[in-house]
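1. structure for the following, please:
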Amino acid sequence: DERPEHRSFHKMISVGTDLYVFGGCGSSGRLNDLHKFDTIHQTWSNLGKAHLLKGRGGANLIYLKDGHCLIVVAGFVGSESNDGQKFILSTEEEEKGTWDDSLLEGLDNLRPRSVCISASFHHDDAATDDNVALIFGGEVNPSELGHEGAGGFENDLILLDGKTGALKETIKAAEEKNWPEPRGWSDGTSISTADKGRSLYLFGGLTGDDQNPKRLDDFWCCDIKM
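-> As a prediction, this is how the structure comes out:
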């Protein structure tokens, strides 16, 4: 049976008709494995472990259409992290795909974090071919109270190269007038169309500190113009 073991704190995304599940926390500890579910044939495939990464929860799992790959970036490994590894999707030579033998380059200047909002633009009707992947905010300092508290959070917008996953730019909130407050444990998604361009939507999240943790209900749209 190649289905994933019991877990929480994992990440799942879709690519075409396939679903991919990475990492999280299982009965044996933090995990670094990747599984695929084929929604057409209703079958699971175990795609192996990210052998260069520690097991982690709250990672970013992002599809890069231009690079024909998935990337895992950052996550909580006992501390916040900023490393990453690429999984090259299936080809005629590698039916299941394969993990790259080197870490993603250019992430040294990314502040370590987890439980971020992440997305990419990969639809054929996108307004431009200059594709990027995005990471917004996240937890950068975990709370000693765990889920009962609130640690330190970011609200920067990270732009990653749409082919390699390398860090392209970090946009700080101070550079913009209208901007979401710092947060983690949030979620969002991207939309790209030929007429309206590319946008990142995000809703809610956790902010504040251990004395005053606050759950948010705000809704934001960030238009991406390259």
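2. drop to CA atoms for contacts and neighbour counts, all remaining ones
-> Fine.
3. how about the contacts made by the residue most central in space within the chain?
-> Most central in the chain under CA atoms, centre = their mean is residue 60, positioned 2.0 Å from the mean C-alpha point. By CA atoms under 8 Å, 6 or more residues apart in numbering, residue 60 lies in contact with 11, 71-75, 114-118, 135.
4. next, the structure of the following sequence, for comparison with the previous one:
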Amino acid sequence: MATSTLRATWRPLSLPAASAHALQRSSQNVSMISTSTFYVFGGELKPRTPISADVLRVAFDRDLAKPADVLTHAAPSSPGQGDAAQWPVARVGAHLLRHPDLTKTCLLLWGGRGGKEMAPLPYSDYEDVWVFDRDTASWFTLETSGDKPPMRSYGTAVGIHEAKDRDKVYVHAGCPVQGRLASLHVLDVATRKWTKLPDAPGPARGGTAITTIAAPGEPARKLLARWGGFCGHEVGGPLDVFDPKSNAWSSHDAKVEGEGVEPSKRSVHGFVELFGDRKVATGGGEEKQALAVMFMGEGEGAPKELGHDGAGKFLSDAYLLLRSKSGAYSFQRLSVEGKVPEARGWFGYDALPLSAGASGHGQDGTRIVVQGGLNEHNERLGDGWVLDIV
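-> Model prediction:
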């Protein structure tokens, strides 16, 4: 594991006006299936009004030199009803993940808020875990069992591929019919069975983010890390870490290197794993392992009584999550090249490993896609951005 200076570069996707209009939304889901293709589902253009149940596929070239191609898999006129029952209804604040096994050509959808009451969509014959088959552009449902998690919106989810036919999806936090949640559930994709795991440390929250990070000394084994969220106000630290092996949470004070304070409190932000076994040098000269990247989101000072109806104070910054040899966590501001996207929250995002050839820099890295969201002018955005970290 070599010590290096990470190079981070933001670049905008070139989107024709019609494509940017089709992608304009917040509270949507983004799922990357390769470093040059991602899917978009759900979201809202008007507050608390799901935009559509269409599935959008966005493909772009490695150098981002050509306009991206946006393909729409149009939903039937009345999804979830009659002959169109095998298509999920429009929703906001759902959970959409690529299958944890990247050899599988499907996406998994669960939860969200929709329907006439704009409430968490209840379990039914046509509402459980949805599967989108990318090859046929069709949906079907998985009937799950076990200790099913309460339906909710604005939670957070992540998938882990452990081995062949050993794939897990973790669902955490969010907003059920009343209040907010601190619960953690895991779905065994092969058996379709849910298991309830220990609740995370309080407060219960929505708009938080979890990501996978490498376990100390075991880069192939994954932990879950959580930071931020909203519990009536924006939440910051501590950094909470769940170890599936010990089935336990731990909390860690994680300050910004050289500043002695934690990153700005935030919700509806991005938090993704930094792929590859990388070390960076800190200001004090110590080498630390770079684990994840946290970026953007809604900061403190937003008009909470307005919720989706009003814009808040948004952030455009980015931080690396680091871990020392002793196991202490910290953040380090990520210095980026290129034009930085405007501050935002409530956006769709995802990340995948970036090969040395695709990065153009001769070494492996991480590619993050950010799409849409809400800005400080209370505008839903239709843009797309790529952040490459190598």
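5. returning to that earlier point: so of the contacts of residue 60 of structure 1, which ones are in strands?
-> Among the contacts of residue 60 of structure 1, the residues falling in strands (DSSP state E) are 11, 71-75, 117-118, 135.
6. the aligned partner of residue 151 of structure 2 in structure 1: what secondary structure?
-> Matched by TM-score structural alignment, residue 151 of structure 2 corresponds to residue 6 in structure 1. Following DSSP: H, G, I helix; E, B strand; the rest coil, we place residue 6 of structure 1 in the coil state.
7. return the distance of residue 6 of structure 1 relative to residue 146 of structure 1.
-> Separation of residue 6 of structure 1 from residue 146 of structure 1 (CA to CA, to the nearest Å) stands at 21 Å.
8. most neighbours among the ones in strands among the contacts of residue 60 of structure 1, which one?
-> residue 75 (32 neighbours; other CA atoms under 10 Å).
9. tell me the residue in structure 2 aligned with that residue.
-> Match for residue 75 of structure 1 (TM-score structural alignment): residue 229.
10. kindly report the same for residue 201 of structure 1.
-> Per TM-score structural alignment, residue 201 of structure 1 is aligned with residue 369.
11. residues near its match, how many?
-> 25.
12. for the strand or helix carrying it, name the packing helices and strands.
-> Assigned by DSSP states H and E, residue 369 of structure 2 belongs to strand 365-374. Strand 365-374 of structure 2 sits against strand 270-281, strand 348-354, strand 380-389, with contacts defined as 3 or more CA pairs under 8 Å, 6 or more residues apart in numbering; DSSP states H and E.
13. ok, residues contacting it?
-> With CA under 8 Å, 6+ apart, strand 365-374 of structure 2 has contacts from 23-28, 30, 32, 35, 274-276, 311, 344-356, 359, 380-390.
14. hmm, residue 224 of structure 2 is touching residue 241, no?
-> Yes. Counting by CA atoms under 8 Å, residue 241 is a contact partner of residue 224 of structure 2 at 5.5 Å.
15. before we move on, what SS does residue 20 of structure 2 have?
-> Relying on three-state DSSP, one would call residue 20 of structure 2 helix.
16. residue in structure 1 matching it?
-> Per TM-score structural alignment, residue 20 of structure 2 is not aligned with anything.
17. can you count the residues close to residue 20 of structure 2?
-> Residue 20 of structure 2 has 18 nearby residues by other CA under 10 Å.
18. same deal with residue 14 of structure 1?
-> For residue 14 of structure 1, the neighbour count with other CA under 10 Å is 13.
19. distance of residue 357 of structure 2 relative to residue 390 of structure 2?
-> Distance from residue 357 of structure 2 to residue 390 of structure 2, by CA to CA: 11 Å.
20. those two: who's more crowded?
-> When neighbours are counted by other CA under 10 Å, residue 357 of structure 2 and residue 390 differ, and residue 390 comes out ahead with 26 against 11.
21. leaving out sequence neighbours, find the closest residue to residue 59 of structure 1.
-> residue 75 (3.8 Å; CA to CA, 6 or more residues apart in numbering).
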